[in-house]
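[1] no letters, just coordinates:
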């Protein structure tokens, strides 16, 4: 399976996690966020960057997750009805933190909080199977100037 991450060009040459807090991890927990499509990766950037800095130099990271690698998934219907709201960040962070601590898989599929029935994939760089996940290539990416937050 191929997954995608759009990032500033200076960070696109390797698979690393910042440890910054996000929906599915608390600060200090290292997770790499990817998306099932380039389009979803684009929307994630637009939403999280609030339209700021989109004219900088970006790349699409094309990442291969081997088909034989176990992917744990979290179904949206197993979450609170308002899981996608900012008020539920702590709930999602607890779930993601538990996944990281458990070591059950190198990849966690989570529902997109932006588009229903779309998926993001979290990569755990500390997992033993993470070395099987490969950055295949990077591609230039330009946000259309008409995109605004």
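    Now that the structure is in, tell me what you want to look at. Values in this document were obtained by computation on a predicted structure and should not be read as measured data.
[2] alpha carbons only for contacts and neighbour counts from here, please
    Fine.
[3] buried set for the lengthiest helix in the chain?
    Ranked by number of residues, the top helix in the chain under DSSP state H is helix 89-102. Going by neighbour count (16 or more other CA atoms under 10 Å), the buried part of helix 89-102 is 89, 90, 91, 92, 93, 95, 96, 97, 99, 100.
[4] dropping in the other structure now:
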């Protein structure tokens, strides 16, 4: 049985605060779980996992050089998440060096199959964590019921490497 989750977290630059629930960045650039042109909102069940997922994609940018970041807390409708186990994911989903071409198609198929607002996936950054990455489909009708309930500046601890 999966936990009931109705709060998700997202870390992003403050300059895009007005598009938190639109998935525009993923739409413009594509992502691990979505093709370019398909909006997607990348979130997690904990702020810590959000931060780890954010920093693994910095491509060498020192933490101290990042623009101001914000932590967004998002309330979603009850029972709006479909949890997927590792054995339900395509082979190679967790290879950090390669984004398998089929992941975006897999995600679209899962959203269609389950008719769900959100898909929860294990993290390839911390695969043994009970925290989950959660993809929100901004094209789903329930997206209108999502609410941003808190936005805070996200300070980066100067003790972190490269901070």
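    Okay, I see it. Predicted model, so just to flag it, every value in this text is computed and none were measured.
[5] please state their TM-score.
    The pair, once superposed, lands on a TM-score of 0.87 when counted by TM-score structural alignment, normalised by the length of structure 1; 148 aligned residues with a CA RMSD of 2.2 Å.
[6] what's the first helix or strand after the longest helix of structure 1?
    strand 107-111 (DSSP states H and E).
[7] residues in contact with that next one?
    70-76, 99, 117-124 (CA atoms under 8 Å, 6 or more residues apart in numbering).
[8] report the buried members of those.
    Buried, going by 16+ other CA under 10 Å: 71, 72, 73, 76, 99, 119, 120, 121, 122, 123, 124, out of the contacts of strand 107-111 of structure 1.
[9] show me these that map onto strands.
    71, 72, 73, 119, 120, 121, 122, 123 (DSSP state E).
[10] so what's the residue most central in space within structure 1 up against?
    In structure 1, the centroid-proximal residue (CA atoms, centre = their mean) is residue 33; its distance is 1.9 Å. By CA under 8 Å, 6+ apart, the residues touching residue 33 of structure 1 are 5, 120, 121, 122, 123.
[11] from residue 39 of structure 2, how far off is the alignment partner in structure 2 of residue 93 of structure 1?
    Alignment note: residue 93 of structure 1 maps to residue 104 in structure 2; criterion TM-score structural alignment. Remark: distance between residue 104 of structure 2 and residue 39 of structure 2 (CA to CA, to the nearest Å) = 11 Å.
[12] ranges for the strands of structure 2?
    Using DSSP E, the strands of structure 2 run over residues 7-13, 41-44, 69-75, 81-83, 118-121, 133-136, 147-153.
[13] just give the number of residues close to the counterpart of residue 61 of structure 2 in structure 1.
    If you follow residue 61 of structure 2 across to structure 1 using TM-score structural alignment, you land on residue 52. Residues within reach of residue 52 of structure 1, counting by other CA atoms under 10 Å, total 13.
[14] next one: residue 49 of structure 2
    21.
[15] what do we get in structure 1 for it?
    Using TM-score structural alignment, the equivalent of residue 49 of structure 2 in structure 1 is residue 40.
[16] check contacts around that match.
    With CA under 8 Å, 6+ apart, residue 40 of structure 1 has these contacts: residue 118.
[17] let's go with 10 Å and repeat that
    4, 5, 6, 34, 46, 112, 114, 115, 118, 119, 120 (CA atoms under 10 Å, 6 or more residues apart in numbering).
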